[in-house]
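> here is my input, please return the structure:
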Amino acid sequence: MLLLTQVLVFIIGWVTALQNKSRETNKELPLWTRLTLSFSLSGAALLFWLNHLDSPYHRWVFFGMLLSTLGDLFMAGLIPFANHLIGGMITFSIAHVFYVVAFIQTADVTEHLFTSVLIYGAFLIIGWIFFIRNPAESKIFTVGALLYGLWVGGMAAVGLALALKLGGAWWWVAIGGSLFVLSDFLIGMTEIGKHPLRHAPLWIWGTYVAAQMGIIYASL
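All right, here's what the predicted structure looks like:
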């Protein structure tokens, strides 16, 4: 029921955004939709942890989602910070550490890790070279985007290794990790690389919400 409610909220927000005539080329989800989804996902993660207190997966996923919600507040500009993108990078970097801890405490993934890291590493480096690297931006900023992308890719690689190890519903973790990479890649491509993407905020949030759902609901 909670998952269906979140999907319904997202659909209503998406339709509302598309009907916003004041933003014709860069429509975004209404703030109430973003906050509702972010806090409800944290609530879902907390609920699952409270129902499985002996599960390290649920415990660390909750902490990861909690940091992600903080990151969402930075990205929405609701927490004063010099640069909302940097504030989001810092908090999401910590969140991804918690997700990795959740994955590795669920199963030994070392036998599949090399292949997973190779896949995401190649994708992110090539993608950064052609779509994110921007000589007009600060070198520290663009290199930081690469390092952050590799950090997110590392989380996704561990998630893929977990799916390869356990199979079944754990493939939702791998899907969630890949959507996280895609969401952050779109941010880098549009905000740093300055490549136009019609309604980019909608696609960024769509892939982000689906990514979090994959990670949170996988173990159910």
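
> contacts, neighbours, all on C-alpha from now
OK.

> and the residue nearest to residue 57 when sequence neighbours are not counted, what helix or strand is that in?
Leaving aside its chain neighbours, residue 57 sits nearest to residue 102 (4.4 Å; criterion: C-alpha to C-alpha, 6 or more residues apart in numbering). Using DSSP states H and E, the element containing residue 102 is helix 84-104.

> and this one, please, so the two structures can be compared:
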Amino acid sequence: MLTKTEKLFSFIFLIIVIAELVCDSVESLNTYHYFTKPLILISLIIFFWKHSQNLDVNTKRFTLLALSFSLLGDILLMFVNTSANFFIGGLIAFLVAHIMYVFVFLKKKSTANNTLPFIVILLLYATILFYFLKDRLDDLMLPVIVYMFVILLMVVAAFSRKGSVSKNSYILVFLGALFFITSDSLLALNKFYAPLPFSSISIMLTYSIAQLFIVFGIKKQQ
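Presented below is the predicted three-dimensional model:
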């Protein structure tokens, strides 16, 4: 399923993610967190840039934009304790990243794939999640609703690729999209509903896996 290059990068990527989890969790190492967290996306950007020669220009461009805006979002969210504006900025950055991914995924949309049942399931999930969040969103109500809509669209777009790309590519991208919505759901619940145990670890792990799987999946689509 993975090439030797992808396995080697996965090992390096795992080390970077573990380093970030340690630096974020251990108070004496918190300063290094400002280096290890951006390094997660920086490593993905470099890897994708070097190993995406098989892809068309637009797919490569939009994927790099998605990763770059994700990196920007990561950096902005590191400063949320300084000002609430950093959270809004991070939200917008990831919103744009998801839109870039939607463009990439829809380029390989299968017309024979019935997405309606899956959309219904996602809407049910989003409704339940929103029920837990709504009372504490306040001024962020509209931005969060828009963000939820876009990430649901991203997941549906990932699902719609089934049958038009290789099985490996489809599975990796779709799993990546599911990990992404899981990570964002955990982040939202932790911020707006109630603190979750080991939230920083679970959010970062699911987010890192999401980005890694999506990159590998897009790389394998041709």
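
> aligned counterpart of the residue nearest to residue 57 of structure 1 in structure 2, please.
Superposed on structure 2 with TM-score structural alignment, residue 102 of structure 1 falls opposite residue 104.

> residues contacting the residue nearest the centre of structure 2?
Note on structure 2: the residue nearest the mean C-alpha position is residue 180, at 4.2 Å, using C-alpha atoms, centre = their mean. By C-alpha atoms under 8 Å, 6 or more residues apart in numbering, the residues touching residue 180 of structure 2 are 206, 207, 210, 211.

> any idea how many residues pack against the third one?
In this case it means residue 210 of structure 2. Each residue near residue 210 of structure 2 was counted by other C-alpha atoms under 10 Å, and the total is 23.

> mind listing what it touches?
So residue 210 of structure 2 contacts 175, 176, 177, 178, 179, 180 (C-alpha under 8 Å, 6+ apart).

> how about a cut-off of 6 Å?
176, 179, 180 (C-alpha atoms under 6 Å, 6 or more residues apart in numbering).

> helix or strand for it, just tell me which one.
Going by DSSP H and E, residue 210 of structure 2 is in helix 199-219.

> now the strand or helix carrying the residue nearest to the centre of structure 2: buried residues?
Using DSSP H and E, residue 180 of structure 2 maps to helix 167-192. Residues of helix 167-192 of structure 2 classed as buried by neighbour count (16 or more other C-alpha atoms under 10 Å): 168-190, 192.

> ok, now stretch 20-38 of structure 2?
20, 21, 22, 23, 24, 33, 34, 36, 37, 38.

> got it, and stretch 96-107 of structure 2?
Neighbour-count burial for stretch 96-107 of structure 2 [16+ other C-alpha under 10 Å]: 96, 97, 98, 99, 100, 101, 102, 103, 104, 105, 106.

> could you find which two of those are furthest from each other?
Pairwise distances across those (C-alpha to C-alpha) peak at 15.4 Å, for the pair 96 and 106.

> mind checking the longest helix of structure 1?
Identified as the longest helix of structure 1 according to DSSP state H is helix 139-166.

> residue 10 of structure 2 -> structure 1?
Under the alignment by TM-score structural alignment, residue 10 of structure 2 pairs with residue 3 in structure 1.

> one more: residue 44 of structure 2?
In structure 1, residue 44 of structure 2 lands on residue 41 (TM-score structural alignment).

> now for that match, how many residues are close by?
Per other C-alpha under 10 Å, the neighbour tally for residue 41 of structure 1 reads 25.

> before we move on, what about residue 127 of structure 2?
Residue 127 of structure 2: 12 neighbours (other C-alpha under 10 Å).

> just give me the match in structure 1 for it.
With TM-score structural alignment as the criterion, residue 127 of structure 2 pairs with residue 125.

> now name the helix or strand holding its match.
Per DSSP H and E: helix 110-127 holds residue 125 of structure 1.

> buried residues in that helix?
Applying 16+ other C-alpha under 10 Å to helix 110-127 of structure 1 flags 112, 113, 116, 117, 120, 121, 124, 125, 127 as buried.
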